[in-house]
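Novice: Okay, structure incoming, though there's no sequence with it:
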């Protein structure tokens, strides 16, 4: 009898200890249907996130066991791999078209040398610049490097099915329309336009000048009042579907073991390192990782060797987190990139321009192109500096269409007087406020932070070339295909901006 009582007491003590251990390991949220559960959820939101440090940070056995066993006590089945890796070779901050193109070239052309992680907070790309763009590609720029980058994209798209096909999936389709771009010029801009066309042709672009007579013959639906000439891209220009290109690149990247992670970068981590400078050996900060907030409520540290800023309109925000412009010698200037909101309008005009209509750019800055085969067109324009819209949301200003866009369209194409506005959307440019050109390459102070920002509306057509260029910088330590060194951050330090005049 005494033996049975003693056994029962031991079992009772064991159950008590087990229950206490379970309560310690389990942080299961109470049923949200009860009022107490609601309050508990609100309290949990206000609590500081649990932090999982980056690789290389010592952790006790207790901390590791707590982290590993919590999901089991919640009744959850989790994968072995954490949602954010503790260490990787390359972190790409932003998984839009530019970031995905960088990941593609890093993994496709380096035979698996790099472990690449892409961190994207907008996993559905609802605010991604490339997804909300007009999808145009042109070779008609005023700087040779911009011409060369767009030409690289055109060449890639000629064989994109070969590059991006994935075994077991349907071949990709980016719907490239080769109608070209047409820039119209008033009399006082003809000489400048001719010089630009001459430069573009020396770069290999198939651009031609058209006189007023030739324009009238080729496009009888145009009103050429105030127009003296135009330049037309006859090969490799037009528009395509950036959504399809992004997802084709992403599918290919996943087969190449690129890791896509949903989360928001909240800060960078640094270590003091000895560095050789012009003033001798000095202690300087080095970026060694990022902290990422995940939707599961935890904050993860991720260490890496290279950090590539592909955050588009929010690149300036990422640069500030990395203490770019903090004031140290060689680090006085911030990244001059900010979001600018732009509107795209869809109109319907059954008697509008014909199927061979190019992507037309009017001297007023208004543009339009066809959208499908049902008499629809998309159009828009960039506002003046004084009238830049508020960027707090993606609401559309319809008065901008009625007051500025539509009058120019109806004047240039009389058939648009019978058009109807059907829909509209807004998107962001990653706008370089100094010279509206790409910022690429390593920062002069933080050498392992690489920029791919500031395309000012040209990211869709330059993303592939940027991806190739960054791969070359990382792999070869120099450019091999297109020399983009004039677009490095140093030009701001040296006060030598490189202005692009063909901004749409």
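Specialist: Everything's here; your move. Everything numeric in this text was worked out from a predicted model, so none of it was measured.
Novice: Please make it C-alpha for all contacts and neighbour counts, starting now.
Specialist: Fine.
Novice: these two touch, right, residue 95 and residue 310?
Specialist: Yes: assessed by Cα atoms under 8 Å, residue 95 is found in contact with residue 310 at 7.4 Å.
Novice: just the strands in the stretch 151-300 of the chain please.
Specialist: Here the stretch 151-300 of the chain has its strands, by DSSP state E, counting those that start in this stretch, at 181-185, 207-211, 229-233, 238-239, 259-262, 264-277, 280-293, 298-303.
Novice: okay, now the one to match up with it:
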């Protein structure tokens, strides 16, 4: 849970440096992953000056640490499958990547129970299509009939279930707080600067450009990022070459500071970044006679999810009163805790937005993952670092997630959104 054993006082939040090559707005797991991979690719400790700016020193409202910590490859889009496959392998070998000399090894408390998706008669054909895509890309999943499901999980109520899909490898859940701290600790050890403050604006150099349609565009290149210190009216301008908008649920607000979405409705500048905070509630329910170690991360065909939390008969769910696929009476479930967090919800197509904006040629976006940012963060961090330092993707081709699709009104839809 946020606020557990890590004190932000140890991070010497002070003023940011006056200059940085790359300023990352957002110190969540995506932001720190980008910082880590930038330094890994640069190889020289002081060869690339990277600054991460985070406005919440306690992380008490951070989407990263308020999530359920799941990772899966059961998606319909190959890009999402590849992102999560890469991240799963990264987490399996976490100490090969994120160990720090004279520090304790990283323990993500990874539970490998896998995801179990349930489909009705109406949605079974979609599950079969997704299964073929997942297997083609390399995910280890299996389809189960209702009888096979009941045999494997005797506690399951299979009424209304026509088909199920079970993740066999590289799926489960882990501690988000541990991943965030591990990335942060490693990046700082490599020379990444960090600052607790709020980005309040940008100073830009502007140029006019004309499109083939005759539209005149105001193209801005960021020169300075203004960072306001906590509990103060003062701000520190940071000169920079590149900015990364990894502000999660607040990334739309950051984009609007540059005029994105504020122009004429039918123009390029009139298209906003379609990312907004979307509140999601998480409940911890107690059921002493509930299923044990073999309990997967269960998602039924209505989108309701549930997973085991520890070994004390506790379960995490989004809608606690609809756990109908547990063959138990509802009154046995008692709510013992609850919290709420925010998705960086992409209202356009619920998929991540990665890449440059044509009106701000030195601002990269890594946002809008709609609940998948945590599990995909190791791969997203590498992808953004490749864009910045190599000029293109080298490991996973994420061109389909480019911001251009939003400007062209061409959504790419993911059918397995939870």
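Specialist: Structure's in. What do you need? What you see is a predicted model; the values in this text were computed from it and never measured.
Novice: Out of the strands of the stretch 151-300 of the first structure, flag the one nearest residue 415 of the first structure.
Specialist: strand 181-185 (18.1 Å; Cα to Cα).
Novice: what range in the second structure does the closest one sit on?
Specialist: Aligned using TM-score structural alignment, strand 181-185 of the first structure spans residues 115-119 in the second structure.
Novice: average offset between the matching stretch and the first structure?
Specialist: Compared with the first structure after fitting, stretch 115-119 of the second structure has a mean deviation of 0.4 Å; criterion: mean Cα distance after the TM-score superposition for the first structure.
Novice: Distance from the chain centre to that stretch, please.
Specialist: With Cα atoms, centre = their mean, to the nearest Å as the basis, stretch 115-119 of the second structure stands 21 Å off its chain's centre.
Novice: Residues touching that stretch, excluding its own?
Specialist: 72, 74, 127, 161-167, 171-172, 296-301 (Cα atoms under 8 Å, 6 or more residues apart in numbering).
Novice: picking that back up, tell me which of the strands of the stretch 151-300 of the first structure sits nearest to residue 409 of the first structure.
Specialist: Of all the strands of the stretch 151-300 of the first structure, strand 181-185 sits nearest to residue 409 of the first structure, with 13.0 Å by Cα to Cα.
Novice: Using a markdown table, lay out the strands of the stretch 151-300 of the first structure together with distance to residue 109 of the first structure and mean neighbour count.
Specialist: Compiled in a markdown table, the strands of the stretch 151-300 of the first structure are given as follows (distance: least, Cα to Cα, whole Å; neighbours: other Cα atoms under 10 Å):
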| stretch | distance to residue 109 of the first structure | mean neighbour count |
| --- | --- | --- |
| strand 181-185 | 32 | 25 |
| strand 207-211 | 32 | 19 |
| strand 229-233 | 31 | 24 |
| strand 238-239 | 27 | 24 |
| strand 259-262 | 17 | 20 |
| strand 264-277 | 27 | 15 |
| strand 280-293 | 25 | 19 |
| strand 298-303 | 23 | 23 |
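Novice: In JSON lines: those, plus distance to residue 491 of the first structure.
Specialist: Output for those, formatted as JSON lines (distance: least, Cα to Cα, whole Å):
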{"stretch": "strand 181-185", "distance to residue 491 of the first structure": "29"}
{"stretch": "strand 207-211", "distance to residue 491 of the first structure": "30"}
{"stretch": "strand 229-233", "distance to residue 491 of the first structure": "30"}
{"stretch": "strand 238-239", "distance to residue 491 of the first structure": "31"}
{"stretch": "strand 259-262", "distance to residue 491 of the first structure": "33"}
{"stretch": "strand 264-277", "distance to residue 491 of the first structure": "19"}
{"stretch": "strand 280-293", "distance to residue 491 of the first structure": "22"}
{"stretch": "strand 298-303", "distance to residue 491 of the first structure": "30"}
